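**Student:** generate a structure from the sequence data that follows.
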Amino acid sequence: MKLRKISVAAAAALVLSLTATACGDDNNDSSRTGSGSGKKIRVGIKYDQPGLGLKEPDGSFSGFDVDVATYVAKELGYEPDQIEFIETKSSDRENALARGDVKFIAATYSITDERKQKVDFAGPYLLAHQDLLLNQDSDIVDGTDLNGKKLCSVAGSTSAQSVKSKIAPKAQLKEYSSYSECIAALKSGAVDAVTTDDSILAGFAAQEQYKGQFKLAYLKLSNENYGIGVKKGDTATVDKINEALKKMVSDRAWDQALKDNFGLAYSYDPSSKIGVVKD
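**Tutor:** Okay, here's the model as predicted:
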C-alpha cells in the first residue's frame, strides 16, 4: 500500500493549550475515583474497526482509539482493569452519553457543529479524511471512474452520498450492515470500492489477511476531526481529558499508538504533534 502521513487537526492546538480548570460540580464525577475504589469507568468504543476499535476473539480490545481511551482513563484515575469498554455504534453515541451509559466516547467520533449541540468534545486528537479503498489492481484513479461501478458503504452512512454528490453521481451504491462486509465484498470483486474515513479503511487494509491487496485513492473528500465525546455540560471532564491528551503527546505515547496501529498503512512522522498538520 502506498504510504501517507496521518496527524491531528490544527484546531487542537487551541483546545489542548488551555490549562485545565475545575468547572461545574464534581461531586458526582466518577472519574475522580481511582484504583482501589472497586469502581469502574465505562468508555464507549467501536467493536468492529481494525486499527481503531476492535473486539478481539479472546475478548480483549485493540486499536488507536482504544489506546487513546486507555491512556485518558488512566489519567482520570483508572487502571486498565477498571475500564469497561462499551460498544457504541454511530447511531447511538449521543444517546449513550445522554443516558449516562458511558463516561466518554472515543470511537472515530468526528466533531461537527450539529453534534456539538448535543454533546461536548475534548480534542480533536486525530485528523482523518473521507476516502476510497480499492483493490490493488484497480484502474480507478480520481473517483470519477466510479461512475457506473459499485460503491460500498454502511447503511445510514453519509460517505457514499458524499461521493455520489461530489465526484461520481452514477456510482451504484451497495449498502451493507458493517464495513467488514464491505471489505469482504471488495476482496471478492462484488464491489469496486469502499468509502469511509481513510483511518478506518487503512485499519482494515493493515489486517494480516488483507496485506498488499488494497490501496487508498487519497482523494481527501472531507476533513474528519476525531474528538472524545462527553455528556453535554460536563466541562470538568472535558478539561481533564484535554490535559490527558496533551500529556499523551508530550510523553510520546500518542506517537507510539500511531505507529502500533497504523504503521502498515501510514507513514510515521515523529515530528507530528497536536496542532501540526502534515498531510
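**Student:** alpha carbons only for contacts and neighbour counts from here, please
**Tutor:** Will do.
**Student:** off-centre distance for the helix or strand where Tyr226 lies?
**Tutor:** Using DSSP states H and E, Tyr226 maps to strand 223-231. Taking C-alpha atoms, centre = their mean, to the nearest Å, one finds the center of strand 223-231 at 8 Å from the center of the full chain.
**Student:** how about stretch 244-254?
**Tutor:** The answer for stretch 244-254 is 17 Å, by C-alpha atoms, centre = their mean.
**Student:** for that stretch, which outside residues touch it?
**Tutor:** Residues from elsewhere that reach stretch 244-254, judged by C-alpha atoms under 8 Å, 6 or more residues apart in numbering: Leu16, Ser17, Val68, Tyr71, Val72, Glu75, Gly123, Tyr125, Asp255, Lys273, Ile274.
**Student:** buried sites along that stretch?
**Tutor:** Buried residues in stretch 244-254, counting neighbours by 16 or more other C-alpha atoms under 10 Å, are found at Ala244, Leu245, Lys246, Lys247, Met248, Val249, Ala253, Trp254.
**Student:** returning to that earlier point: and the strand holding Tyr226, what does it pack against?
**Tutor:** helix 93-99, strand 104-105, strand 119-135 (3 or more C-alpha pairs under 8 Å, 6 or more residues apart in numbering; DSSP states H and E).
**Student:** any idea which helix or strand comes after that strand?
**Tutor:** helix 235-250.
**Student:** distance to Ser62 added to the buried residues of stretch 244-254, as a markdown table?
**Tutor:** Formatted as a markdown table, the buried residues of stretch 244-254 follow (distance: C-alpha to C-alpha, whole Å):
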| residue | distance to Ser62 |
| --- | --- |
| Ala244 | 20 |
| Leu245 | 18 |
| Lys246 | 22 |
| Lys247 | 21 |
| Met248 | 17 |
| Val249 | 19 |
| Ala253 | 15 |
| Trp254 | 15 |
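**Student:** and the residues you listed, which is closest to Tyr268?
**Tutor:** Proximity of these to Tyr268 (C-alpha to C-alpha) peaks at Trp254, which lies at 11.5 Å.
**Student:** mind checking how far the one helix or strand the closest one maps to is from the chain centre?
**Tutor:** Assigned by DSSP H and E, Trp254 falls within helix 253-262. Averaging C-alpha positions (C-alpha atoms, centre = their mean) puts helix 253-262 13 Å from its chain's average.
**Student:** quick one, it and helix 235-250 angle?
**Tutor:** On the basis of axes from the mean of the first three to the mean of the last three C-alpha atoms, to 10 degrees, helix 253-262 is oriented at 80 degrees to helix 235-250.
**Student:** wait, what's in contact with the most centrally placed residue in the chain?
**Tutor:** Nearest residue to the geometric centre of the chain (C-alpha atoms, centre = their mean): Thr108, 2.4 Å. Going by C-alpha under 8 Å, 6+ apart, Thr108 touches Lys46, Leu52, Asp65, Tyr226, Gly227.
**Student:** want to put them side by side, so please do this one too:
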Amino acid sequence: MFTMKLRKATLTIATGLTLSLALTACGGGSDSGDGDGKITIGIKFDQPGVGLKTPDGEYTGFDVDVATYIAKELGYDAKDIEWKQAPSAERENLIRNGDVEFVVASYTINDERKAKVDFAGPYFLAHQDLLVRTDETKITKAEDLNSKKLCSVTGSTSAQNVKKELAPDADLQEFGGYSECLNGLQSGAVDALTTDDAILAGFAAQKEHQGKFKLTGLKLSNEPYGIGLKKGDKELQGKINKALEKMQKDGSWDKFVKDNFGSANYKNEPAPEITETS
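**Tutor:** Coordinates of the predicted model:
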C-alpha cells in the first residue's frame, strides 16, 4: 500500500513538473532570444535627446525609443533590454566582440565602417552643424573655424570632416564625450562644438543650457544614422529593417521625434528610405 501511494505521489510530482516546464516555455519570455530572455543594445549615455543615461539610472532619447521599438519587434519587452554604453570609438569593437546584439548610437553609415560591420536602416538623417555661445557673431560659416578652437569627440565623423574638408587649420580638440566639449564651450575654453545637429539640439534644449547656446544652422554634411550589427548577419538586418519600416508607417517614428526634439524647435528631415539591405 505504501509503495502504491509513493508511486502515485511521484507520478503527480512528475506530471506537475512537466506541465510547469511547458508553461514556462510558452509564456512570458522572448521567442527569439539568446537563451536568458535578455538582449544587450549599445547606445550613447551622454547625448540628451538622442541617448542619455540620467542621474537616476533611466535611459532616454530618440535612439533609446527606436532601440526599444526594435527590441519589441524582435520579441523582447523593455525590461528585457540591457543597455551598454557605446562611445563613438568603441562601437565597432562592441559589435565584433559580441558584447552587444546591435548598436543604436547616432551611428553614421559610411564605407569605412561598412568594411567592419553591417548596418540596417538608415532610420534618421542628421546634418553636421556647430553649436556656439549665444553671443558668438564671428562664426557664420565653416571657414571661420580656421582661427578658432573647435571641440569634437574622438572617433566621430564630424571631427574627421572638419580636419579633412571644412577647416584644416582649426585648432581641433577631441575628447571622449560631448559633455567635456560642452563644458569647454560654456567656460570659453573652446569656441565651437561640432557634431550632428540632432545631438546639438538635444544639448541646447536642456533646461540648464537654455539661452546659453545656439546652432549656426549650417548643414555641413549628411549623416544617415544606421543600426550597427555584426558583419554578415543578414537575418538580423532583415528583421531590423522590417521593424524600422513598421515604425515609420504606424506613426511611432514621428512621435519619437516630437517627444525628444520638439522643445528645441529642431527642423528634422523626413524619415529616410531604408537602403541597407545587403
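**Student:** please work out the TM-score for the two chains.
**Tutor:** TM-score for the superposed chains, counting by TM-score structural alignment, normalised by the length of the second structure: 0.81, backed by 244 aligned residues with a C-alpha RMSD of 2.2 Å.
**Student:** quick revisit: most tightly packed of the helices and strands packed on strand 223-231 of the first structure?
**Tutor:** Greatest average neighbour count among these goes to strand 104-105 (a mean of 28), per mean count of other C-alpha atoms under 10 Å.
**Student:** pipe the contacts of Thr108 of the first structure into JSON lines and attach neighbour count and distance to Ser162 of the first structure per row.
**Tutor:** Formatted as JSON lines, the contacts of Thr108 of the first structure follow (neighbours: other C-alpha atoms under 10 Å; distance: C-alpha to C-alpha, whole Å):
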{"residue": "Lys46", "neighbour count": "25", "distance to Ser162 of the first structure": "23"}
{"residue": "Leu52", "neighbour count": "27", "distance to Ser162 of the first structure": "23"}
{"residue": "Asp65", "neighbour count": "30", "distance to Ser162 of the first structure": "25"}
{"residue": "Tyr226", "neighbour count": "24", "distance to Ser162 of the first structure": "19"}
{"residue": "Gly227", "neighbour count": "24", "distance to Ser162 of the first structure": "21"}
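**Student:** distance to Val194 of the first structure for those - can I get that in TSV?
**Tutor:** Putting these into TSV (distance: C-alpha to C-alpha, whole Å) gives the following:
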residue	distance to Val194 of the first structure
Lys46	19
Leu52	17
Asp65	21
Tyr226	20
Gly227	24
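**Student:** what's the closest of these to Asn95 of the first structure?
**Tutor:** Lys46 (15.0 Å).
**Student:** my guess is that closest one contacts Glu56, does it?
**Tutor:** No. In this structure Lys46 of the first structure lies outside contact range of Glu56 using C-alpha atoms under 8 Å: 11.7 Å.
**Student:** before we move on, the earlier item: what are the buried residues along the strand holding Tyr226 of the first structure?
**Tutor:** Glu224, Asn225, Tyr226, Gly227, Ile228, Gly229, Val230, Lys231.
**Student:** possible to save those as a markdown table with distance to Ser157 of the first structure?
**Tutor:** Shown next, in a markdown table, are the buried residues of strand 223-231 of the first structure (distance: C-alpha to C-alpha, whole Å):
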| residue | distance to Ser157 of the first structure |
| --- | --- |
| Glu224 | 14 |
| Asn225 | 17 |
| Tyr226 | 16 |
| Gly227 | 18 |
| Ile228 | 20 |
| Gly229 | 19 |
| Val230 | 22 |
| Lys231 | 23 |
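**Student:** so Gln160 of the second structure sits in a helix?
**Tutor:** Yes. Counting by DSSP: H, G, I helix; E, B strand; the rest coil, Gln160 of the second structure is part of a helix.
**Student:** can you name the element that comes right after whichever helix in the second structure runs longest?
**Tutor:** Secondary structure of the second structure read by DSSP state H shows that its longest helix is helix 2-26. The helix or strand immediately downstream of helix 2-26 of the second structure is strand 39-43, counting by DSSP H and E.
**Student:** could you tell me where that next one falls in the first structure?
**Tutor:** Using TM-score structural alignment, strand 39-43 of the second structure lines up with residues 41-45 of the first structure.
**Student:** and the matching stretch, how far from the second structure on average?
**Tutor:** Once fitted to the second structure, stretch 41-45 of the first structure is off its aligned match by 0.7 Å on average (mean C-alpha distance after the TM-score superposition for the first structure).
**Student:** contacts for that stretch?
**Tutor:** Contact with stretch 41-45 of the first structure is made by 30-31, 53, 65-66, 69, 73, 78, 82-88, 93, 101-107, as judged by C-alpha under 8 Å, 6+ apart.
**Student:** measure Asn126 of the second structure to Asp233 of the second structure for me?
**Tutor:** Just so we're on the same page, residue 126 of the second structure is Ala rather than Asn. Between Ala126 of the second structure and Asp233 of the second structure the computed distance is 26 Å (C-alpha to C-alpha, to the nearest Å).
**Student:** Ser147 of the second structure now?
**Tutor:** Counting by C-alpha to C-alpha - Ser147 of the second structure and Asp233 of the second structure are separated by 45 Å.
**Student:** picking up where we left off before, now the buried members of the contacts of stretch 41-45 of the first structure.
**Tutor:** For those, buried by 16+ other C-alpha under 10 Å: 30-31, 53, 65-66, 69, 73, 78, 82-83, 85-88, 93, 102-107.
**Student:** quick check, Val163 of the first structure in contact with Lys170.
**Tutor:** No. Look at Val163 of the first structure against Lys170 with C-alpha under 8 Å: they stay out of range, at 9.9 Å.
**Student:** closest one of the contacts of Thr108 of the first structure to Phe262 of the first structure?
**Tutor:** Leu52 (8.9 Å).
**Student:** which one is that closest one nearest to, not counting chain neighbours?
**Tutor:** Using C-alpha to C-alpha, 6 or more residues apart in numbering and skipping residues adjacent in sequence, the residue nearest Leu52 of the first structure is Gly63, 3.9 Å away.
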